[in-house]
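Engineer: This is a predicted model, with the sequence first.
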Amino acid sequence: MSTVPDAIPAMRPPQLGSDILPETPAYDLIELLFFAYRDFVSDPDRILDEYGFGRAHHRVLHFVDRQPGLTIAELLDILRITKQSLNRVLKELIEKDFIESRTGTSDRRQRLLFATEQGHDLAVKLANLQTRRIMRALADLDLASKDHVSRYLLRLIDPDDRAHVERLVFGAKKS
């Protein structure tokens, strides 16, 4: 039986949403986020390793699969990585037939990215692993709590990027 230590409430800022900091850094929340992320990516990492892929490949494949026809510029904006980093990863995914690059219909200079069947299958396999972990974590929570988790995660995103992320996440739902 695990319990959340009493220290967590004391680490919260006195006024939620304010810029006032607690007396000590929120080490507990920082470390919980670190360990949660570590384990959240560990399941996909094992499978990606079988293909010689890493987390960058996972991120590219995820967003290309979720948004067929995504441009390289849009992908760079989402991932906030250098074009050089993206080119290396994208080249590998294209060469191994996980992603396909097509010429734009309205602008022939544009490259539109699509997951191949193999790429889609891998993206879904990885998403299912992470979905299982998320569902286990949310299993004992009521619907209001799940909404709080979504809002909390959204509020971790820089304010000037939140609306953009909301459009990407909630406007990109597909089965």
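Structural biologist: Sure thing, it's come through.

Engineer: From now on I want contacts and neighbour counts done on CA atoms only, so please keep to that.
Structural biologist: OK.

Engineer: got the contact list for D43?
Structural biologist: Neighbour list for D43: 126, 129-130 [criterion: Cα atoms under 8 Å, 6 or more residues apart in numbering].

Engineer: ok, and the most crowded of these?
Structural biologist: Neighbour counts for the contacts of D43, by other Cα atoms under 10 Å, peak at L126, which reaches 20 neighbours.

Engineer: Which residue is the nearest non-sequential neighbour of it?
Structural biologist: Leaving aside its sequence neighbours, L126 sits nearest to P44 (Cα to Cα, 6 or more residues apart in numbering; 5.4 Å).

Engineer: Next one for the comparison:
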Amino acid sequence: MELLFFAYRDFTTECDAILASYGFGRAHHRVVYFVGRNPDISVTALLEILRITKQSLSRVLGPLVREGFVTTRQDPADGRRRLLTLTAKGRSLEGRLSATQRARIAKAYRSAGGVAVEGYREVLMGIIDEADRRRFERP
């Protein structure tokens, strides 16, 4: 468990500094990341991924929308649903944040080798809840 703690701490440190320069925190990072990975994601789908309340999401999403990182629009197929997409400014922030983390992961993967990477993937799959595993199933 300590390895996971230290890995998470170091995995997020550089991003925390970038986020702090905008007055944002890790919750903002998660929203920017998942909206970036899923353009036009519904608020409901984002809530399911993050497993947070609407109130919690509202506190995080509000500043991201007001400051021009995320746009929200009505779903043309269902006017009750709101769809979220990153703006160019949001994509730029997401790119900066992900670049630091991708570099850290790539370095660790190169050092560990393919067999270790596959083993690590299996460990992570075993840690996450079964319901979320299908997001990562390979064809």
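Structural biologist: Arrived safely. None of these values were measured; they are calculated from a predicted model.

Engineer: Go ahead and confirm the residue nearest to L126 of the first structure touches N128.
Structural biologist: No. Applying Cα atoms under 8 Å as the test, P44 of the first structure and N128 come out as separate, 9.5 Å apart.

Engineer: Tell me which of those two has more neighbours.
Structural biologist: Neighbours were counted for P44 of the first structure and for N128 using other Cα under 10 Å; P44 has more, 21 against 13.

Engineer: And that one, what's its match in the second structure?
Structural biologist: In the second structure, P44 of the first structure lines up with C15, judged by TM-score structural alignment.

Engineer: how close does the host helix or strand of that match sit to the first structure?
Structural biologist: Element membership for C15 of the second structure, per DSSP states H and E: helix 2-20. Its aligned residues in the first structure lie a mean 0.5 Å from helix 2-20 of the second structure after superposition (mean Cα distance after the TM-score superposition for the first structure).

Engineer: for H28 of the second structure, what are its contacts?
Structural biologist: So, once contact is read as Cα under 8 Å, 6+ apart, H28 of the second structure ends up touching 60-61, 64.

Engineer: Where do the strands of the first structure begin and end?
Structural biologist: 70-71, 99-103, 111-115 (DSSP state E).

Engineer: looking at these, which is buried most?
Structural biologist: Compared across those, strand 111-115 shows the largest average neighbour count, a mean of 23 (mean count of other Cα atoms under 10 Å).

Engineer: I am finished for the moment; much appreciated.
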